[in-house]
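In: coords please:
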Amino acid sequence: MAVSLDMLSLLPDPLLIIIISLLPFKEAIRTSVFSKSWCNNKLFKLTTNIEFNELFFVKSYQPSIKHLQRKAFLDFITFWIDNNKESIIEKFSLKLSMPNNVSELTEKCIAFATHKGGVKHLELDFSDPKWVEYNNVAPYHKFHEPMFALPKHVYDELKGIQILKLYSCRFVEKDLLNFHALKEVSFGWMEVSIFLINSLISNCKMLESLSLKRCWNFSEFYLRDRNQKLKKLVVDNCSFQYELFRVVAPNLKFFKYSGMMSYFDIKGCPQVEVADLDFSTEFGFGGKGYRLYNFMEDFYSLKVLTVCSYFLQVIPHGSDMLRMERNFNIRHLTIKTQLNKSDYRGIVFMLRSCPMLQCLTIQLGCARIWPNYAQPFASAPKNFWTENVRIYECLKSSLEVLEVKGFQGFDKSEIRMLAYFIQSGKVLKKMTINMEKDIILSCNRNLDLNPRKFAEFLLKVPRASTDLEITIC
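Out: Next up, the predicted model:
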């Protein structure tokens, strides 16, 4: 009779603890079922990566059930702290709404994480899930006062901290500047001055990543990286008093911006390779084509770009309605669109401007046309992909991969688009069509498509590339 061998039990405890600590906290707890030694010795409790997340427990919107789930979460925190007081913690995350209602436990929780001073990664998120994001509706949000204040002892105990993420958490600015080892900083749902941002970059000479989400009180955004260390910048729906957005960061590689169209000046960022631009919170079209076109002229170093439907509708209204004056160096382009008639010219604009494009991702979603929008050229959506067809340079020589996410099938323009790329992509090797039902349901639409018949239809479309493989999932 064969005896099953538990190979994990043969590993020494120090190595098991390292393995467990590399797992997300939720998964580390689940590992107790893998091995008898893990369960009996409670090795999973020695993980150096701890995450107390209210959303792991609170799933219901019903007040009575939600109250019981929150109580279970708070009891879990209390039990863990009381039974693991000697734990060494390197990464600690606490996500808790309404912390002032349990301020004593909140402070106890933070002290538990920082008492040995070894934490390198600290995340405190006191934002409330009920705070509406206003996605695709409006750029402004209610200015919520921070729900909790960072305890004073943290400033003394975490001198060596490398990653700090604070959401709706008040702090003392001058004391925060003493965290000289910081490599990554994230602020959210709070008032933050641009003076503090520049002071952090100046004082923390190793800072490589900065993220701001739903922050406010910027007179104008003017960031200057004199240390030339900043590589990643994320600005997510922050509120500025003025429309000027200027960044001087010579070694910036990744740039993500969500919010209103500003007067952008990023000439001081010549090495940006990855950009994600989302202007979907704009109120209206407003004739901002020239502003967007001029902004994109500074992005010729890009290799990966993600753009929204607003971008596609506005970019053809710039200095040149057909393409960028200088070609982009983009290898992977992601466009978020519903393939409505207002987006078509922007799609063509980008195909013309990216002659070296290797991968195109089309993320289909809910349609939106901005007020006062006027097409630069007349177009008939029904015939867009079939009449006067042009094969752009990237389709002739470089485009090898096409990904379509959220395919819905009810709109014939989606099928015509696929047929166009099959017939025109001379070097196309892989086409992946992902039918994401969650996107369809969020748009209040039904998936009325027989995958088998759809596949049979695609097989009948003449192929420009003999190497093309099509996957439907």
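In: from here on, contacts and neighbour counts on C-alpha atoms
Out: Noted.
In: just the element for the residue nearest to residue 222 when sequence neighbours are not counted, please.
Out: Counting by CA to CA, 6 or more residues apart in numbering, residue 222 lies nearest to residue 246, which is 4.7 Å off, once chain neighbours are set aside. In this assignment (DSSP states H and E), residue 246 forms part of strand 244-248.
In: go on, residue 235?
Out: Short version, using DSSP H and E: residue 235 is in strand 232-236.
In: which elements pack onto that strand?
Out: Contact partners of strand 232-236 among helices and strands, from 3 or more CA pairs under 8 Å, 6 or more residues apart in numbering; DSSP states H and E: strand 209-213, strand 254-258.
In: name the helices or strands packed onto the strand holding residue 246?
Out: Against strand 244-248 (3+ CA pairs under 8 Å, 6+ apart) you get strand 221-224, strand 263-268.
In: how near is residue 298 to residue 292?
Out: Distance of residue 298 to residue 292, given as CA to CA, to the nearest Å: 11 Å.
In: run this one through as well so I can compare:
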Amino acid sequence: MADNLDMFRKLSEHLILIIISFLPFKEAVRTSVLSKRWRFMDCALQQIQNYQGRLGLDFSDPTWAEDNLDNHAALFDLPLNVFGHIVLESIKLFSCNFRNSDFMNFTALKQVSFGWLELSLSFIKALLRNCPLLESLSLKKCWNLDHLEISGPNLRLKCFVADNCSLISNEIVIEAPNLRFFKYSGTIPHFEFEIHPAHMEEAVLSFGMELDYDESIGYDLYKLLLQLYPIKVLTICSFMLQV
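Out: As a prediction, the model looks like this:
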């Protein structure tokens, strides 16, 4: 083992860079923990990331159940040198930690997808404020959100997905005049919608995590449907049919 490490240390930085360029992006990022010699990995990352301006890292465990309330700590910390690539247009981070302040460098983002992460409402608001080109936002199994508020001046958002996220106050406020697609899965929250009826095309509503029914739920769903009207395509779960 020691001999192998010695052979590795003898490699030139140029050769290591070539090796990194042939690795899948996820594996290339993982090499950052091997040695301080990988400081030039920033160059390799740029070659890979600039391909169509996309970054996708999924470190979630396939055995994690999507329909329970368990939260799982992120398994990976995003290297700081990644935040230098401000030209990214699409980013997907599942079970991958990052510093909120550094993320605001990505002002060119059009598509953002987070999964299995602890997020705050203040971060979501800052993201919408600092990414004026954002058109798609997806949150899957995120937690520690007081509630969800999707709003902001000149918001371009066309697609918003909230999939089994844990909300402390169980409230979702959406003020997105350009929204065309909305998908929600989880328990029934209090919804407040301000959308442009002519733009809204499709909504998918699934309340499979809702265990109990009372009369107030029926009224909340009635108000939700009124706020979405006259949507073109509406997909609902069996729970709504029972209500």
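In: on that earlier part again, ranking the helices and strands packed on strand 232-236 of the first structure by burial, who's on top?
Out: strand 209-213 (a mean of 20; mean count of other CA atoms under 10 Å).
In: so it matches what in the second structure?
Out: Mapping strand 209-213 of the first structure onto the second structure (TM-score structural alignment) gives residues 136-140.
In: mean per-residue distance, that stretch to the first structure?
Out: By mean CA distance after the TM-score superposition for the first structure, the fitted stretch 136-140 of the second structure averages 0.2 Å away from its aligned residues in the first structure.
In: other residues contacting that stretch?
Out: Residues outside stretch 136-140 of the second structure that contact it (CA atoms under 8 Å, 6 or more residues apart in numbering): 110-116, 157-165.
In: would you turn the helices and strands packed on strand 232-236 of the first structure into JSON lines with distance to residue 175 of the first structure?
Out: Compiled in JSON lines, those are given as follows (distance: least, CA to CA, whole Å):
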{"stretch": "strand 209-213", "distance to residue 175 of the first structure": "18"}
{"stretch": "strand 254-258", "distance to residue 175 of the first structure": "28"}
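In: between those, which one is closest to residue 89 of the first structure.
Out: Among these, strand 209-213 comes nearest to residue 89 of the first structure, with 22.4 Å by CA to CA.
In: quick one: map residue 250 of the first structure onto the second structure.
Out: Per TM-score structural alignment, residue 250 of the first structure is aligned with residue 177.
In: re earlier: of all the helices and strands packed on strand 232-236 of the first structure, which lies closest to residue 14 of the first structure?
Out: Per CA to CA, nearest to residue 14 of the first structure of these: strand 209-213, 31.4 Å.
In: and that closest one with strand 254-258, angle?
Out: With axes from the mean of the first three to the mean of the last three CA atoms, to 10 degrees defining the directions, strand 209-213 of the first structure sits at 10 degrees from strand 254-258.
In: hmm, back to that, now the contacts of stretch 136-140 of the second structure: which count as buried?
Out: Among these, those classed as buried by 16 or more other CA atoms under 10 Å are 110-116, 157-165.
In: closest one of those residues to residue 58 of the second structure?
Out: residue 115 (8.3 Å).
In: does the closest one touch residue 142 like I think?
Out: Yes: counting by CA atoms under 8 Å, residue 115 of the second structure touches residue 142, with 6.0 Å between them.
In: one step back: output the helices and strands packed on strand 244-248 of the first structure as CSV; include the columns distance to residue 140 of the first structure.
Out: Listed next are these as CSV, based on distance: least, CA to CA, whole Å:
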stretch, distance to residue 140 of the first structure
strand 221-224, 16
strand 263-268, 18
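In: so where is the strand holding residue 235 of the first structure in the second structure?
Out: With TM-score structural alignment as the criterion, strand 232-236 of the first structure aligns to 159-163.
In: onto which residues of the second structure does the helix or strand hosting residue 50 of the first structure map?
Out: If you go by DSSP H and E, residue 50 of the first structure is part of strand 49-53. Aligned using TM-score structural alignment, strand 49-53 of the first structure spans no residues in the second structure.
In: what do you get for stretch 335-342 of the first structure?
Out: Going by TM-score structural alignment, stretch 335-342 of the first structure sits over no part of the second structure.
In: hang on, the residue nearest to residue 222 of the first structure packs against residue 269?
Out: No: counting by CA under 8 Å, residue 246 of the first structure sits too far from residue 269 to count as a contact (9.9 Å).
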